[in-house]
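Undergrad: coordinates only, no sequence provided:
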């Protein structure tokens, strides 16, 4: 918001496709874990039904045999690296490893049969047919999955939007490597460099879109998944300065290899940058399966809480309506995830009147606050309508509290790293709030302390962390002496 930018760099037509989803190596690997496990269970049951007849799960030893193979095989697949992204995307190259892992699982099964002296009770035809069917099904599934994912990547459905920082020789080598990538998981949008006037309109055919300040605004206007910094490693102070600024953005930050890194054989990394030498220095907390977990947490819990608090919502709405004229719900613009503006919902706690141009925080004994408003602010009941913000996807149950737009711009200009709190969705409650930083922020020190807690949460998110904050909110968060 305080960064100056070239308007032409605000939006790129290749970035926001309605049907574009950033591919996640963790999610793809997880899907194949599920499919492999399903094949081991289903093929055992199908072969039993075909050769022996009846229901596998009502037999004596067969269900235990299938479950044993299922667990051992998945362990061996994981141990052998068959769920690394580069292995999933190379089914033919890893066929031998798949065969060895499957064979080992069934050899373990037969060893257990012999040691328990029950080998005569298990059909050998079933065992070998089960092994053949499971192996064939898993390999065919991986081949089909490879072609489907590759096709979706090449047409841009599964693709990650990537920006490059730096326009020197390192950037050229990196772009040459990415150009050879098959399938095209990474959609390189452009290059940003503070010396863009000297490096020309493009680097290795990729357009130069501006300097670092312009890139900050660019990322806040578009979906960007990864940023790769391609600067000489001996420029350590400059690297630290750039990465410190980039930490505020909701994108993974990677440090591209120094030129020497392109001269040695490189073992492919287990992510979407297959075979490209680089290291990840900043990881977005909500990526891969974490996005799914957070989405389910917010939607399920917010829906349950709306139902649970429905009588209270109705009672508060009636009390506000009876005490003073005006709308029951107060709507205000706030900055949310990646500085996107949304309307936050609250129960109106002040007398209805003209909205001031500049937001003025409520203070103790504020004459603008009604009697009902004083009670619902002190007990946090005024925040309950934000459950609908969560249900609609603008907010999360847990996250940094969203500030008024003018406060955001004011503090963003004077607090270093302030916008790092926007790497996750804003929340109804947050790590700062359960640590006593709720209510009026009448000093710069208070806001800086709140920002420290918010950025810590944004960089260390986990489901358990969220549950801890929700539990503490339930115990101490509803009544607060700092809430006016």
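TA: Good, I have the coordinates. Remember, it's a predicted structure, so these values are computed and weren't measured experimentally.
Undergrad: from here on, contacts and neighbour counts on C-alpha atoms
TA: Will do.
Undergrad: ranges for the helices of the stretch 301-450 of the chain?
TA: 310-323, 371-378, 386-392, 405-414, 431-434, 444-459 (DSSP state H, counting those that start in this stretch).
Undergrad: which of those helices sits closest to residue 22?
TA: Smallest distance to residue 22 across the helices of the stretch 301-450 of the chain (C-alpha to C-alpha): 20.0 Å, for helix 444-459.
Undergrad: where exactly do the helices run in the stretch 101-250 of the chain?
TA: Counting by DSSP H, counting those that start in this stretch, residue ranges of the helices within the stretch 101-250 of the chain are 124-154, 169-179, 196-199, 212-221, 236-246.
Undergrad: can you list contacts of the third one?
TA: With contacts defined as C-alpha atoms under 8 Å, 6 or more residues apart in numbering, helix 196-199 is touched by 167-168, 208, 210-211.
Undergrad: contact partners for the closest residue to residue 210 other than its chain neighbours?
TA: The shortest distance from residue 210 to any residue other than its chain neighbours is 5.1 Å, reached at residue 192 (C-alpha to C-alpha, 6 or more residues apart in numbering). Counting by C-alpha under 8 Å, 6+ apart, residue 192 makes contact with 163-167, 208-212, 215.
Undergrad: how close does the closest residue in space to residue 207 that isn't next to it in sequence get to residue 233?
TA: In space, residue 207 comes closest to residue 190 once its chain neighbours are excluded; the distance is 5.1 Å by C-alpha to C-alpha, 6+ apart. To residue 233, residue 190 is 21 Å away according to C-alpha to C-alpha, to the nearest Å.
Undergrad: these two: which has the busier surroundings?
TA: For the pair residue 190 and residue 233, the greater number of neighbours falls to residue 190 (21 against 14), based on other C-alpha atoms under 10 Å.
Undergrad: ok, second structure coming up, stack it against the first:
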């Protein structure tokens, strides 16, 4: 997040500084009129959005230099076109000096080329340090497999370093070795599958073994000689890879998602603070015990996070390693708690989790750790829910899958919607889910 924020601020400052500098060169004065200052601010915001979309800053060093120039040119042209559209649409182009606009655009274009060139050098040096590199387990065979090991066995400018290898000579032996690594608790930032397309069945077996891992799974079948038409692949160095599992919230999208979470959570907490105070008093009155119920659950990347709720049950002791789901007419639930659960008011403290960065407004609902351990072997792609932060509401909840999951089929449907959310994520989808939650997602007869 801090790296992405650096790029956003840098893009913003370069646009502002170039506009100011051009005005100084044209008029010899730093006191900008309000009209000029407003136009500079508008263009700067256009630059932030355009460069965030077209320039994958966090992976900038992965692309050949010609691709970087193309991306910079596209981002600049989109922002510049937006500026011209505003000038023409509002018929205000006559208010500004043509010379100033020309010097401004030329200065900005020069600055961004210089800045991103320096960034490329700095990023390569950063990734070349072993402590900054992402660990890789590579599985495969053949000349390309050996060449890749030679290239990434030592620290390099791509930011990956191979920490372990499994040679795929005998399929059963290789799969057994991989399963042993997983059983031993070894975790890697990425898993590279370097097998030809003819080994598709083996690739499927490998992906199945890695189904509970949150590291990126990347398939590298060696496609350089194949005619790829209108096909999206990732590039690491000069190696093509299929990203089998990757979070939709990498790069600039993570900034948009975090800004959305902070804005909505802050507004809601301000609005609901009187209600939260009343609920806290009611919970305290309903039965002895704390106001908040705190439970560890899995967050992004299977990291254990502490999730808050208003306590809705009487204080009781669960058996070690087990969590009993609430059922209809559960005697543990207090009268106040029953109302809180059916209206989802017990989940209001989770907006604090959102501000802490542990959760999002929208995302897969966090399940108890014991439930995760139970269902991960029964539901395909179950643990892929943890590629992103858990949410207060989600696509599954607004489609009727909230509350008790007393059958395997219900959990399967919930996970299907969670995976669908990962595949189709957008800010607009988040907005739709929030509005659906407001109008139909809070009250449910399935929540006990």
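TA: On my side now, so go ahead. All values reported here derive from a predicted model rather than from experimental measurement.
Undergrad: follow-up on the earlier one: and the gap between the residue nearest to residue 210 of structure 1 and residue 352 of structure 1?
TA: With C-alpha to C-alpha as the criterion, residue 192 of structure 1 and residue 352 of structure 1 are 48 Å apart.
Undergrad: cool, and residue 221 of structure 1?
TA: Separation of residue 221 of structure 1 from residue 352 of structure 1 (C-alpha to C-alpha): 34 Å.
Undergrad: buried set for stretch 74-84 of structure 2?
TA: Within stretch 74-84 of structure 2, the residues that count as buried by 16 or more other C-alpha atoms under 10 Å are 74-76, 78-80, 82-83.
Undergrad: what's the spacing between the residue mapped onto residue 311 of structure 1 from structure 2 and residue 348 of structure 2?
TA: Residue 311 of structure 1 maps onto residue 274 in structure 2, with residues paired by TM-score structural alignment. The gap separating residue 274 of structure 2 from residue 348 of structure 2 is 12 Å, by C-alpha to C-alpha.
Undergrad: which one of those two is surrounded by more residues?
TA: Here residue 274 of structure 2 and residue 348 are compared on neighbour count by other C-alpha under 10 Å; more neighbours surround residue 348, at 21 against 11.
Undergrad: the more buried one reaches residue 307, doesn't it?
TA: No: because the distance of 11.0 Å does not satisfy C-alpha atoms under 8 Å, residue 348 of structure 2 is recorded as not touching residue 307.
Undergrad: which one (most neighbours) among the contacts of residue 192 of structure 1?
TA: Tallying neighbours with other C-alpha under 10 Å puts residue 215 at the head of these, with 27 neighbours.
Undergrad: residue 257 of structure 1 -> structure 2?
TA: Counting by TM-score structural alignment, residue 257 of structure 1 corresponds to residue 221 in structure 2.
Undergrad: against residue 36 of structure 2, how distant is its match?
TA: The value you get for residue 221 of structure 2 to residue 36 of structure 2, if C-alpha to C-alpha is used, is 53 Å.
Undergrad: just want to know which of the two has more residues nearby.
TA: Between residue 221 of structure 2 and residue 36, counting by other C-alpha under 10 Å, residue 221 is the more crowded of the two (21 against 16).
Undergrad: regarding that one, what is its secondary structure?
TA: The assignment at residue 221 of structure 2 comes out as coil when based on DSSP: H, G, I helix; E, B strand; the rest coil.
Undergrad: might one say that it is in contact with residue 195?
TA: Yes: contact status for residue 221 of structure 2 versus residue 195: in contact at 5.4 Å, counting by C-alpha under 8 Å.
Undergrad: sorry, back to before: would you turn the contacts of helix 196-199 of structure 1 into TSV with distance to residue 175 of structure 1?
TA: Shown next, in TSV, are the contacts of helix 196-199 of structure 1 (distance: C-alpha to C-alpha, whole Å):
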residue	distance to residue 175 of structure 1
167	10
168	11
208	13
210	17
211	18
